[in-house]
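Participant: Just to be clear, the model below is a prediction. Sequence and coordinates:
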Amino acid sequence: MNPQALYALFAPLADDVRIDEPLKRHTSWRIGGPADVLVAPRDLESLQACIACAYDAGIPYFILGRGSNLLIRDGGIRGLVIKLGDAFSELRIEGQTLTALAGRSIVSAANRSMREGLSGLEFATGIPGSVGGAVTMNAGAHGGEIKDVLKDALVLTREGALKHVSSQDLAFSYRHSAVPENAWTVVRATFSLRAGDVMEMRERTGAWSQRRRLTQPLSQPNCGSVFRNPPGDYSARLIEAAGLKNTRVGDAMISDVHANFIVNLGAATAEDVLELMSRAQEAIQTRFAVELIPEVRVVGEAKTQG
């Protein structure tokens, strides 16, 4: 189905529907080819309708949150890209339970919980991305992970049906959940928190923030950590030990600040990034006999020549 036909099919289902939308506008790396059609649903019912319509018509679809931890290849994404934007940012707190829609920034959710004197999400104050993305990849930092505090989630199945899943149903492991294998779309997440001291939480997260400013290239477009940490070690240490800091392909460069970050110097392509990732993996395997496993998700098609 061509983009114009896709537009005609999905335009009645959402307020914002775009043809050939450059996805670099929607990723933290500022990299990514076009979507055939990008849809921003207005609410849950609109989202359900988009997914159900795509499923019934056999149209592939991809759910896009805040675009961190994501590399979209230069040929873009065929079919439908469904962006969970501001319409999916609602958050509420009842007692020691925080519930947020999937498009909410996980940093925002963590900061709100601290202001309310609730502890448990402090580790997420430095994690870019959405609540939905954080649940999908079991995001973590500073010794904490989503699995430690998630009570349950509301998901949409590939057919567009709503389903409640428990933390156990999500089968969490290191930077992984059962969401991708089941083709679920996280719509809402509920977290069980506990009472905490506001000043103590602010001091702890403030120290983490100061360390990030000193040790991460926050002023340059990036996706966060590119590779998972291997057991008992750190990817950044291995990449730096292999002498790969400042290695550059096109406008993509392994950061001189943090070796597990690849930054976009201005006009980097996905292929530039993939080549750097491949070089790092090959070097670490050869020198240390360690396999570097990507943490970043790679999606889309390579750009065709000519």
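Facilitator: That came in fine, so what should we check first? Numbering: from 1, shown residues only.
Participant: From here on, just use CA atoms for contacts and neighbour counts.
Facilitator: OK.
Participant: Enumerate every residue touching the residue lying closest to residue 260 once chain neighbours are set aside.
Facilitator: For residue 260, ignoring the flanking residues on the chain, the nearest one in space by C-alpha to C-alpha, 6 or more residues apart in numbering is residue 236 at 4.5 Å. Applying C-alpha atoms under 8 Å, 6 or more residues apart in numbering to residue 236 gives the contacts 258-260.
Participant: Out of the residues you listed, the closest to residue 90 would be?
Facilitator: For the contacts of residue 236, the minimum distance to residue 90 (C-alpha to C-alpha) is 32.6 Å, reached by residue 260.
Participant: quick one: the closest one and residue 279, what's the gap?
Facilitator: As judged by C-alpha to C-alpha, to the nearest Å, residue 260 and residue 279 stand 13 Å apart.
Participant: between the two, who's got more neighbours?
Facilitator: Per other C-alpha atoms under 10 Å, whichever of residue 260 and residue 279 has more neighbours is residue 260, with 26 against 14.
Participant: How many neighbouring residues does the closest residue to residue 76 other than its chain neighbours have?
Facilitator: In space, residue 76 comes closest to residue 33 once its chain neighbours are excluded; the distance is 3.7 Å by C-alpha to C-alpha, 6+ apart. Using other C-alpha under 10 Å, residue 33 has 23 other residues around it.
Participant: My read is that residue 33 contacts residue 74, right?
Facilitator: Yes - contact criterion C-alpha atoms under 8 Å: residue 33 and residue 74 qualify, at 4.3 Å.
Participant: try this one side by side with the last:
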Amino acid sequence: MGNNSNIKPLQAALLERLPGTRVRERELLCEHTTFKIGGPADLFIEPTSMAELSFVLRTIHEQRVPVTVIGCGSNILVKDGGIRGAVVSVRQMMQIMDCNDNTLCIGSGFMLKDASEFAWKNSLTGLEFAIGIPGTLGGAVFMNAGAYDGEMSNVVTMVRAVDFEGHIKEYDASHLDFAYRHSIFHDNHEVIGEVVMTLEYGDKAAIKARMDELTAKRESKQPLEFASAGSTFKRPPGYFAGTLIEQTGLKGLSVGDAQVSHKHAGFVINTGRATAKDVLNLIQEVQRRVYDEHGVHLEPEVRMIGED
């Protein structure tokens, strides 16, 4: 365990309200990321509600332990040394709260794909674009995730979040500071707990047809059979990252078991037992060679966290 002497008192305080199955020591984070990479967390905590999330963050703050928050780990690379302090996963915050007509209120740990399917089953249109995006609803709002001409800013009307002292906040859409792959939560570092979306009623068959079309398109173009963190680089202005990487001749370039996908050059994949160091070295090599050839700097979309 890390050097933080407050881990044991924190664990004891959390166990006063949470079961031991949701407060675990030395949890390997490779089991909680889509890259299947990452060392241990000193303490891994899974709240299931806004009240528990508030309690957990307040208790961590009182014990002066550093905290990292994750969802299903679909847009992060956890380094091989793992993460010191507490890791809070919102993955179990999956409740569907009161749904009024075309408005959905859903916990931030609910998978985005499942939210898209829930909308379709209720004849609601507006979330079709999200059917193939890996990750949780909270992560999608945090990143303002988007694909195929849709993005979260088009449908989110309100977010409930918790700050690191345990205070619950509410934000309507006009205060979420949405931009390309950005929201206010990049700046205020509060933790998204619940998301309210307003959709439109539509034709159920047409909604499903659009979802099937986007799923087929994604499966044909993306290396979904391998572990990855999704699209590795942000789109540089005026370019597509995958096209630049392919034009530089880097498809198939490997460092250890980390590889630039043959199927889509914008994806770095884990072909077996890649380490975070392998992935980081490969990303840096891709950045260097694309810059040398095209003069364009590729900025990672994947967040790197933890210790070497």
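Facilitator: On my side now, so go ahead. Small disclaimer: the values here were computed from a predicted structure and weren't measured.
Participant: Superposed, what's their TM-score?
Facilitator: Overlay of the two chains. TM-score (TM-score structural alignment, normalised by the length of structure 1): 0.95; 302 aligned residues with a C-alpha RMSD of 1.3 Å.
Participant: How about the contacts made by the residue nearest to residue 76 of structure 1?
Facilitator: Per C-alpha under 8 Å, 6+ apart, neighbours of residue 33 of structure 1: 22-24, 72-77, 303.
Participant: repeat that for 7 Å
Facilitator: Counting by C-alpha atoms under 7 Å, 6 or more residues apart in numbering, residue 33 of structure 1 makes contact with 22-24, 72-76.
Participant: Of those, which is the most crowded?
Facilitator: Neighbour max across those (other C-alpha under 10 Å) = residue 72, 27 neighbours.
Participant: quick one: that one from residue 285 of structure 1, how far?
Facilitator: The value you get for residue 72 of structure 1 to residue 285 of structure 1, if C-alpha to C-alpha is used, is 25 Å.
Participant: quick one: the helices in structure 2?
Facilitator: Counting by DSSP state H, structure 2 has helices at residues 7-14, 50-62, 112-121, 137-143, 185-188, 204-221, 241-247, 276-294.
Participant: got a markdown table for the ones you listed, with distance to residue 131 of structure 2 too?
Facilitator: Below are these laid out as a markdown table (distance: least, C-alpha to C-alpha, whole Å):
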| stretch | distance to residue 131 of structure 2 |
| --- | --- |
| helix 7-14 | 36 |
| helix 50-62 | 26 |
| helix 112-121 | 5 |
| helix 137-143 | 12 |
| helix 185-188 | 23 |
| helix 204-221 | 6 |
| helix 241-247 | 21 |
| helix 276-294 | 27 |
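Participant: Determine which of those helices approaches residue 227 of structure 2 most closely.
Facilitator: For the helices of structure 2, the distance to residue 227 of structure 2 is smallest for helix 276-294, at 12.0 Å, taking C-alpha to C-alpha.
Participant: what does the closest one correspond to over in structure 1?
Facilitator: Under TM-score structural alignment, helix 276-294 of structure 2 corresponds to residues 270-288 of structure 1.
Participant: swap in stretch 237-249 of structure 2?
Facilitator: Under TM-score structural alignment, the match for stretch 237-249 of structure 2 is residues 231-243.
Participant: try stretch 128-139 of structure 2
Facilitator: Residue span in structure 1 matched to stretch 128-139 of structure 2, by TM-score structural alignment: 122-133.
Participant: Do me a favour and get the end-to-end distance for that stretch?
Facilitator: 17 Å.
Participant: How far does that stretch sit from its chain's centre?
Facilitator: A distance of 9 Å separates the centroid of the chain from that of stretch 122-133 of structure 1, by C-alpha atoms, centre = their mean, to the nearest Å.
Participant: who's in contact with it?
Facilitator: Against stretch 122-133 of structure 1 from outside (C-alpha under 7 Å, 6+ apart): 65-68, 102-107, 110-111, 140-142, 144, 186-187, 205, 209.
Participant: buried subset of the residues you listed?
Facilitator: Among the contacts of stretch 122-133 of structure 1, the ones that count as buried by 16 or more other C-alpha atoms under 10 Å are 65-68, 102-107, 110-111, 140, 144, 186-187, 205.
Participant: Which of those residues fall within strands?
Facilitator: 140, 144, 186-187 (DSSP state E).
Participant: Widest-spaced pair of the residues you listed?
Facilitator: Top of the distance list for these (C-alpha to C-alpha): 144 and 187, 22.2 Å.
Participant: Specify, as a residue range, where stretch 112-119 of structure 2 falls in structure 1.
Facilitator: Stretch 112-119 of structure 2 maps onto residues 106-113 of structure 1, going by TM-score structural alignment.
Participant: That stretch vs structure 2, average offset?
Facilitator: Once fitted to structure 2, stretch 106-113 of structure 1 is off its aligned match by 0.8 Å on average (mean C-alpha distance after the TM-score superposition for structure 1).
Participant: picking up where we left off before, the match of helix 276-294 of structure 2 against structure 2, how far on average?
Facilitator: Averaged out, stretch 270-288 of structure 1 is 0.9 Å away (mean C-alpha distance after the TM-score superposition for structure 1).
Participant: what sits up against that stretch?
Facilitator: By C-alpha under 7 Å, 6+ apart, stretch 270-288 of structure 1 touches 31-32, 71-74, 238-239, 242, 249-250, 252, 290-292.
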